[in-house]
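>>> Here you go, sequence then predicted model.
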Amino acid sequence: MALCCNVFKTLCRTKTLDISNTESQFKRCLTTLDLTILGMGTMMGSGLYVLTGVVAKETAGPAVILSYVIAGLVSIMAAMCYSEFGSRVPVTGSAYTYTYVTIGELWGFVIGWNLVLEYVVGGAAVARSFSGYFDELIGYRLSNFTKNVIFGGHTYDIPYFAAYPDLFSGILVMFVVLIVIFGANVSARCLNVMVSVNLVVVTFVFVSGLFLGDVRNWSDFFPFGFAGAFSGAASCFFAFSGFDVIALSSEEAIDHEKGVPRATGLSILFAGLSYVAVSVSLTLMVPYDEIYENAAFSHALAYHGVVWAKYVVGIGALCGMFTSLLGTVFSLPRSIYAMANDGLLFTFLAKVSKRTQVPVIAAVIFGLLSAIMAVLFDLSALVEFMSIGVLMAYAIVAGAVIVLRYRPSNALKGKSHSPAEVASPHSSDSDEEDESLAAPQEGATDEELIDTLEREGSLKRQFRFLTFLADREPGQVVCICLFLTVIFQTLVVVVGVAAWDRIEMGDWWAILLMTSSIVLTIVTFIPIPMHNQTTNGRGYNVPLVPYVPMVSIFCDIVLMVMLKPVTWLRFAIWVGIGLLVYGLYGYCHSVEGRQRVASTDKQKYKIISDSGVPSPLALYGTIALQQPKSSEEETDMEKESPPSKTEL
């Protein structure tokens, strides 16, 4: 039993960051504008030109505009949580690092492992989209040449595999890897050019829609009802995925405290405005039921006689997909570097080029894996792999914000700070200020005593009559309640999705199960805001904590539950492979684990004096700060005992 407890504690160990060490293997060269364009480029990919038409025709009609607004608001809640971490934890790793420093090593590894899959598969999917769109634009010459000339007209009918290898998409992935290897500056310049072209095309489409549109096409604005608008929002939500690349690049940001939050907010704002603009244009130009899904905007402009516009839209679409691919490949080696640098993956993957400040080995190996998947797999099969890892990362980061807000900032002291101190607003406070919070000073006033009771993570004064909550360690009740709330939220969503028909039919067991789940969710959530939060932060703070992060978690759970069962099966298989890697390698080679073992060994080591008598310090293993002694006391001590050697 004791062994199991020790293993569990080891798996839940959190990463300790040394905030006094500001050195980085990456070059801080990205401005707020660069970060904003990086986020916009990653988000505004194929979804801008393809997803809009699909949702408008099949799900929401003209209300696709509202769908994008709802999806944008939900994305902003998740983005705010990333911004708070990105401004306070200036290291690469994004959701992986945030989870590691707050919840624990195993959870951090699972999140990082799944994000690696998302970036690998996402890059392959975008590359195939680019290849297909480009092939259609040039009259299918590329696919005909590949099938008829290279492979002699042979095609394949294997589940999840493409009918023929798409060599062009694989070459495209490796070309983008080459750009990423040249450094963040080169990637930023390419993104600046491509995003600018994309915005020009979006403006052209929007203005064309205003001139060529007909307001009568909005006469039936909600053809699928309000439910269609909300269902469309679930699909449109994934059009905003990609802003986490900004937090992932915080170690390369010139001003991470202000630049990361600003860039995250601006990128979602401009991306959202672009999505709304093209939705307005499309639904004004063509009745929603006449939209051609595969080439919605080209067909809409041709519908009004502007046939040449398909090339303008095609250029914008290709630029958008290229920037999305570049942003995805840009994120891939940095995620792997963060895990390898912590010892959870092979350490050679953490080697950074001194010339370009890029993890070249990680970029080449996993870029090649993404290229192989782009060549061999079908696009629909690749898309099914995506989404679940991103949604889980969003949910856990939101939960981590709640944990940090209610965790005491003075829990540990010293040069090597705990994750709570690094991410807490009091991280810059001195040791004297921390000690003043630990206990009331002699002769303190009533107000000072009250302030001492109002510790971070402890129960607020007006609720201290609840002794079963007040007697707990600061932050402990919040963590337990957060865990239970998420479980009951999940139960609410599962019951709502699986048994909604039974609820409408009035089946008592379904109504009872739903009602009980909702009540338990509320009851377990109520104690969280009854505790004191950390305050006076230097960096960005998410407003309305814990309400905003909790709503974000709920939305993420809804979207995850709506995914196909086969997606969950593949997710479970990938996680199983990851746990095998962690168990065989990461658990033993964890840098944090080795540091803790070394620290424990030092504490157990007995400090022997020159006379051979164990020093009293050996009873403690650490040297505590003591009050300065008078000169007479020091003289007496020198007479009583000889000088001794101490080794920490």
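Perfect, I can see it now. Source: prediction; values computed, not measured.
>>> Please make it C-alpha for all contacts and neighbour counts, starting now.
OK.
>>> is it true that Ser298 touches Gly316?
No. Applying CA atoms under 8 Å as the test, Ser298 and Gly316 come out as separate, 11.2 Å apart.
>>> more neighbours, the two?
Gly316 (26 against 22; other CA atoms under 10 Å).
>>> Could I get the contacting residues of Asp214?
Applying CA atoms under 8 Å, 6 or more residues apart in numbering to Asp214 gives the contacts 284-285.
>>> And it, how far from Ile65?
16 Å (CA to CA, to the nearest Å).
>>> Over to Ile528?
36 Å.
>>> what does Gly108 give?
36 Å.
>>> Looking only at neighbour counts, state which of the two leads.
Higher neighbour count among Gly108 and Ile65: Gly108, with 27 against 24, using other CA under 10 Å.
>>> Would you mind confirming that that one makes contact with Tyr100?
Yes. At 4.4 Å, Gly108 counts as touching Tyr100 under the criterion of CA under 8 Å.
>>> Use this one as the comparison:
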Amino acid sequence: MPLGSSRLKPCFHLQTSVLNANELIIVAGDLDSLILILCSELSSQCIQHTNTRNNMENIRQFGKKLFRVKTFDTQSLHETEFRRCLSILDLTGIGVGSTLGVGAYVLAGQVARDDAGPAIILSFIIAALVSLLSGLCYAEFGARIPKTGSAYLYSYVVVGELIAFVTGWSMIMDNIIAGAGVGKAWSEYLDAMLNLTISETIRSEIGEFQSNWFGDYPDFLAFVLLLIMTAVVAIGVQLSSITMFIFTVINLAVVAFIIIAGAPYANIHNWTSNGGFFPYGFPGVIAGAATCFYAFVGFDVIATSGEETTNPGKAIPLSIILTLVVCTIVYILVSTILTLMVNYKDLALYAPLAQAFSQNGFDAAKYVVAIGSLVALTSSMLGSIFPLPRIIYAISKDGLLFQFLGRVNYRTNVPVNATIVSGLLTACLALVFNLQQLVEMMSIGTLMSYSLVVISTLLLRYKPDHIGLNKQQSSNFNVFPREDSSLIDLGEGLSRRYTNAASPSGDDSDERQLSITTTFADGESDDVQRLVGKNHTFEQQRPSEVTYTKVFWLTIASILLHFAMNSILVFAESEVINGVWWYLFLLAILLTASIICAVFIWRQPQNTMQLAFKAPLIPGLPLLALFCNIHLTLRLTLATWIRFFVWLVVGLLVYFFYGIRHSKESESSGALPAVTRDD
């Protein structure tokens, strides 16, 4: 085909496709600009990515600070600025003195009259069992970690710093309000015995509060009394212990008098008339148990005193159990005599136990009971103030509160600054609030502390680390002088004690003795069996970080399920009682899911560390205790939650502006486990 044929037309024309020189310059400039823009954008993206990584790292480091756990070694569990002088008898006296007061002389009459009738006996039994669930968890921790701090320290070891601070801050509020509440009850009780002379005089001479957020009038009697109790605590632990023991003996003697003197006036007709033994039905028994629960608040003072105990591994668990048993027996006997002497509808509004004798014509006994009541309330007040400076001391020593609060007076072995500050605050609260407001505010702090302890007990059983003192270390706590011996923890309940005896040749190595002690409650591990020369035919599954993570998230799920179930039981109580089917169906689903979580937790391997005391029925016991604590918490009023929220906000400001920067754990990695290390 000829070259000029239309089928061979050029694909482009040079004169229209080739750019001229000016256009090339423009394009080149655009390319330079484009490259600069791309480079700038790339640089910006790199900087942004770096900033993002830095921000993420900062967030991660901040999160580690919030959840870093407390670490220590066994040597530090022996060291203390306090004086170890409290025996089982001392601790039991402190526990009973702190617990046995308002329940017998105030709550017994109030609950019988308004909630349960004669069935208050069952209310006290249910409340005692609920308290025992948490008490056994406190007993295990107290034997494992005999240091001042109680629930604050236990949650710091297991859960982390922020939760521990919130727990400790709640415990401070709890004990301050408990002391103020008992001081207020003491004042009101004496005022009632004097026909309201004190309160009427203050109202007429000074005036009343004109706000629903405060009490009726300024209670100067409670204010002065609490300052006196603060001075007693500041003088020293021995004076506090002796004082509480004397008060406890007097209290128990008065209780014996009430039972013996009131028995002749007992009339079974008071249990059969006006609705009989269950005038308010079973819901009334449960409502009464919710109130009676606070009659057992106070036993945790024993765990707080762990650093001043001579044999904590044995003394703390036994004292907690004895305290709860003694108080339960007393409450049952007192409520039985009270409701048999006077019909529940006729019980006096103030000082019901003392007035019961007056209603039966035995006026002389009224004054004996009144004196016993005041002694019991004084002991309970002292028991509320006693652990308060020790809790503040523990938090301050960890750097989370102001340092001056953690100073211990070398003469009295008491943190005097913390005692004075907390005592003044307690007295001021008693001055301006009424008893009902104080009791409700106390409840939320107590229940939060109890809940954190049972959760920590559950989690600690499934951690792969060995934390605290094992059984042998607890039993030998004060047997061997620390400078002459060292105890090396080999794990799985096995320990070696090396003792250095001075030989004539001066060569300590030849005289070094090795003793291996093995005691097991959960079976022997392979390592232990090899060390003691036994043949082994099985390998026990051990906890790991993987199994512990499963338990942690299953525990979180259980908490949410318990919260959901209790929300229905509390806020839809009438619908549940009336049998509305879909409420019952929803409860059945939640209960089934909760049981499944408990079974999966139970299937995980537990830590086999041998302890001086172990809470039984893990995980059932702490999960049941958690359920009860959540139920009681949800029954608190909205005003109580608002007051607690205000207190919590103040605490969080203290933590984020001071505590997080001064924490003693800031020098160690937040990822380190709270494992005891034996030097």
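Received the coordinates, thanks. A quick note: this is a predicted structure, and the numbers were derived from the prediction, not measured.
>>> Overlay them and tell me the TM-score.
Once superposed, chain against chain, the TM-score is 0.83 (TM-score structural alignment, normalised by the length of structure 1); 571 aligned residues with a CA RMSD of 3.0 Å.
>>> ok, for Phe214 of structure 2, nearest residue in space, not its chain neighbours?
Using CA to CA, 6 or more residues apart in numbering and skipping residues adjacent in sequence, the residue nearest Phe214 of structure 2 is Phe433, 4.8 Å away.
>>> Tell me which residue of structure 1 matches up with the one you found.
In structure 1, Phe433 of structure 2 lines up with Phe377, judged by TM-score structural alignment.
>>> I figured that match was touching Ile158, is that so?
No. Shown here, Phe377 of structure 1 and Ile158 do not form a contact pair, counting by CA under 8 Å, at 9.7 Å.
>>> tell me which element the most centrally placed residue in structure 2 falls in.
Central residue of structure 2 (CA atoms, centre = their mean): Ser449, 2.2 Å from the mean position. In this assignment (DSSP states H and E), Ser449 of structure 2 forms part of helix 435-462.
>>> Show me what that helix is packed against.
helix 120-144, helix 151-158, helix 161-193, helix 545-571, helix 620-634, helix 638-654 (3 or more CA pairs under 8 Å, 6 or more residues apart in numbering; DSSP states H and E).
>>> I'd like these written out as CSV, with distance to Asp363 of structure 2 added.
Formatted as CSV, these follow (distance: least, CA to CA, whole Å):
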stretch, distance to Asp363 of structure 2
helix 120-144, 25
helix 151-158, 45
helix 161-193, 12
helix 545-571, 43
helix 620-634, 38
helix 638-654, 39
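>>> closest one to Ile260 of structure 2 among those helices?
helix 120-144 (18.3 Å; CA to CA).
>>> all helices for the stretch 151-300 of structure 1, in order.
167-181, 184-212, 225-236, 244-248, 256-285, 296-303 (DSSP state H, counting those that start in this stretch).
>>> so can I have JSON lines of the ones you listed showing distance to Ala572 of structure 1?
Formatted as JSON lines, these follow (distance: least, CA to CA, whole Å):
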{"stretch": "helix 167-181", "distance to Ala572 of structure 1": "27"}
{"stretch": "helix 184-212", "distance to Ala572 of structure 1": "34"}
{"stretch": "helix 225-236", "distance to Ala572 of structure 1": "23"}
{"stretch": "helix 244-248", "distance to Ala572 of structure 1": "23"}
{"stretch": "helix 256-285", "distance to Ala572 of structure 1": "31"}
{"stretch": "helix 296-303", "distance to Ala572 of structure 1": "36"}
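>>> Find the one among the ones you listed with the highest mean neighbour count.
Most buried of the helices of the stretch 151-300 of structure 1, by mean neighbour count (mean count of other CA atoms under 10 Å): helix 244-248, with a mean of 29.
>>> What range does it cover in structure 2?
With TM-score structural alignment as the criterion, helix 244-248 of structure 1 aligns to 300-304.
>>> Need the contact partners of the matching stretch.
Residues outside stretch 300-304 of structure 2 that contact it (CA under 8 Å, 6+ apart) are 91-92, 94-95, 98, 135, 138-139, 142, 146-150, 316, 319-320, 383-384, 386-387, 390-391.
>>> To which residue of structure 1 is Leu132 of structure 2 aligned?
Counting by TM-score structural alignment, the partner of Leu132 of structure 2 is Ile76.
>>> no no, Gly93 of structure 2
Aligned partner of Gly93 of structure 2 by TM-score structural alignment: Ile37.
>>> what number of residues lie near its match?
By other CA under 10 Å, 28 other residues sit near Ile37 of structure 1.
>>> so it makes contact with Asn192?
Yes. Applying CA under 8 Å, one finds Ile37 of structure 1 in contact with Asn192, separated by 6.4 Å.
>>> Can you tell me, leaving aside adjacent residues, what's nearest to Gly103 of structure 2?
Nearest residue to Gly103 of structure 2, sequence neighbours excluded (CA to CA, 6+ apart): Ala295, at 4.3 Å.
>>> isn't the one you found right up against Leu107?
Yes. Taking contacts as CA under 8 Å, Ala295 of structure 2 lies within contact range of Leu107: 7.4 Å.
>>> higher neighbour count, those two?
Per other CA under 10 Å, whichever of Ala295 of structure 2 and Leu107 has more neighbours is Ala295, with 26 against 23.
>>> so what's that one up against?
Shown in contact with Ala295 of structure 2 (CA under 8 Å, 6+ apart): 99-104, 107.
>>> what do you get for Phe644 of structure 2?
Counting by CA under 8 Å, 6+ apart, Phe644 of structure 2 touches 441, 444.
>>> What lines up with it in structure 1?
By TM-score structural alignment, Phe644 of structure 2 lines up with Phe571.
>>> And for Ile395 of structure 2?
Checking TM-score structural alignment: Ile395 of structure 2 goes with Met339.
>>> how many neighbours does that match have?
Using other CA under 10 Å, Met339 of structure 1 has 25 neighbouring residues.
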